[in-house]
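*Asks:* Test case, fold it:
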Amino acid sequence: MTKQARSEQTRRLLLEAAAELLHRDGYAATSMVGIAQAAGVTKGGLYFHFSSKDEICDEVQIAATGVLRAHVGRQLTVPRPALRRLAELSRALMHWLDTDPKVGASFRMAREMGSVDERFVVFSRTWLAQVHEYVADAIDGGELGTGVPLETAELLVVVTCVGLESVVSSRIVEPDGDLAVTLGKLWRLIELAERSPRPTAGAGA
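*Replies:* Here you go, the predicted structure:
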């Protein structure tokens, strides 16, 4: 292995270890020493690649954003209605929160540290911007009623995803299966409600 390859491998191990710790323990409980130990790297090796914990947090969010952008890029290869893309993005987010520590760490950092420093909400805002784009496309394409405000529809999606992640991570509720499956059930309820016939005026009177 060349020196450059070893350096890249060490950096990757540090990012993976940082993401795991940040996702599991949160920002405050994660230390530079802990990251180095978890990665099996010396403290000097850690500081060769990263000057501070915040710099590592930035890199974790950049990696998580790459996961998001790759998903959006794959969606573009197959034409789909905007609401379908929105549902797929939401389910993908829930899947990543279960399986990808980079995304899980980014979401947790936003929840715990976003009010302290905007650097911790980079991934969350990128995801929010994509939700906004899909909702706007759905409205423009006539997939949502003309009276549905963009901000309200967007907020509904965000609150559903963020709220589900929060109540599950805090163990307030236990999901039926993984987060993606649970969110899928919520989307099916919405789809069924959209298909249900609307009561006519005076019905049941």
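*Asks:* from here on, contacts and neighbour counts on C-alpha atoms
*Replies:* Fine.
*Asks:* So which elements touch the helix or strand that contains Glu8?
*Replies:* Using DSSP states H and E, Glu8 sits in helix 3-25. For helix 3-25, the packing partners by 3 or more C-alpha pairs under 8 Å, 6 or more residues apart in numbering; DSSP states H and E come out as helix 32-39, helix 53-75, helix 101-113.
*Asks:* compare with the first, here's sequence two:
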Amino acid sequence: MTTPKPGGAVARRAAERAPGPRQARAVRTRALVLEAAAQLFARRGFQSVTIQDIAELAGATKGAVYFHFANKEAMAVELVHSFYTAATRQASELVDPKLEPLEAVRELTRATGRSLRDEPVAQAAVRLQAERVSIDVDLPLPFVDYIAFISLLLTRAADAGLLPPHVEPATLARTLVSSFFGVQHVSWILNDRTDVVERIDELLDLLLPS
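*Replies:* Next comes the predicted model:
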């Protein structure tokens, strides 16, 4: 078998597939627009933010913003989807039979708290969900996958004898997720989430067996 030489057909096809400077610029502009939208939605809410606000923070023109997104609603959908995709990926990594299930629940919950404290996309996604009735678009449904992952981990904990016999894993999962999002909301309003991980630890200590 002949080894393809540099500059041959294989190299030419690879070069054709590689993004050029214009495409790389477009990818970067799109990311900057989404980042700007996340920061503004998280800080000010969906309704008070304009396309011009997003363009100015991103260092782009309104035309560039509209090139990538038809409207603010499209950005909202993408931001919420991005947050849930990242959360689902993280949860999938923790749903591992080799991990102690209650520790996995703690780590997943604390990791979500850290993302809400530190990451504008997570902050924007949660605020957008809270404002979903005033946003004229169908946002991804919240909580369902998160409850399912926690329920799976708690079921494994129950099977391993780590939960009291009277505790129903699905009920505890719903209670924990509902309480978690309430705790993060209170931490957001009172302290801009600076203490959210500590408040989550308090919650976990109350709800989960030590």
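*Asks:* whereabouts in structure 2 does the helix holding Glu8 of structure 1 align?
*Replies:* Residues 22-44 of structure 2 are the counterpart of helix 3-25 of structure 1, counting by TM-score structural alignment.
*Asks:* which residue packs closest to the residue nearest the centre of structure 2, ignoring adjacent ones?
*Replies:* Nearest to the mean C-alpha position of structure 2, by C-alpha atoms, centre = their mean, lies Phe83 at 1.9 Å. Leaving aside its sequence neighbours, Phe83 of structure 2 sits nearest to Ala122 (C-alpha to C-alpha, 6 or more residues apart in numbering; 5.6 Å).
*Asks:* Looking for the alignment partner of the one you found in structure 1.
*Replies:* Alignment note (TM-score structural alignment): Ala122 of structure 2 maps to Val103 of structure 1.
*Asks:* What about that match, how many residues nearby?
*Replies:* 29 (other C-alpha atoms under 10 Å).
*Asks:* That one touches Leu97, doesn't it?
*Replies:* Yes. Counting by C-alpha atoms under 8 Å, Leu97 is a contact partner of Val103 of structure 1 at 5.9 Å.
*Asks:* that older thread, and the helices and strands packed on helix 3-25 of structure 1, which is most packed in?
*Replies:* Highest mean neighbour count among the helices and strands packed on helix 3-25 of structure 1 (mean count of other C-alpha atoms under 10 Å): helix 101-113, with a mean of 23.
*Asks:* thinking again about what came up before, export the helices and strands packed on helix 3-25 of structure 1 to TSV and tack on distance to Glu165 of structure 1?
*Replies:* Shown next, in TSV, are these (distance: least, C-alpha to C-alpha, whole Å):
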stretch	distance to Glu165 of structure 1
helix 32-39	25
helix 53-75	16
helix 101-113	9
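*Asks:* Quick check: which of the ones you listed is nearest to Ile190 of structure 1?
*Replies:* Between Ile190 of structure 1 and these, the tightest spacing by C-alpha to C-alpha is seen for helix 53-75, at 21.7 Å.
*Asks:* Val148 of structure 1 is nearest to which of the helices and strands packed on helix 3-25 of structure 1?
*Replies:* Of all the helices and strands packed on helix 3-25 of structure 1, helix 53-75 sits nearest to Val148 of structure 1, with 24.5 Å by C-alpha to C-alpha.
*Asks:* roughly how far apart are Ile190 of structure 1 and Leu76 of structure 1?
*Replies:* Going from Ile190 of structure 1 to Leu76 of structure 1 by C-alpha to C-alpha, to the nearest Å gives 24 Å.
*Asks:* Same check on Ile62 of structure 1?
*Replies:* With distances taken as C-alpha to C-alpha, Ile62 of structure 1 is found 21 Å from Leu76 of structure 1.
*Asks:* what does stretch 167-180 of structure 1 rub up against?
*Replies:* 90-95, 97-98, 164-165, 182 (C-alpha atoms under 8 Å, 6 or more residues apart in numbering).
*Asks:* now do stretch 12-19 of structure 1
*Replies:* Stretch 12-19 of structure 1 is contacted from outside by 30, 35-36, 38-39, 41, 46, 56-57, 59-60, 101-102, 104-105, using C-alpha under 8 Å, 6+ apart.
*Asks:* Ala138 of structure 1: which of those is nearest?
*Replies:* Nearest to Ala138 of structure 1 among those, counting by C-alpha to C-alpha, is Gly104 at 27.6 Å.
*Asks:* check contacts around the closest one.
*Replies:* Gly104 of structure 1 touches 19, 23, 96-98, counting by C-alpha under 8 Å, 6+ apart.
*Asks:* Check these for burial and list the buried ones.
*Replies:* With burial judged by 16 or more other C-alpha atoms under 10 Å, the buried subset of these is 19, 23, 96-97.
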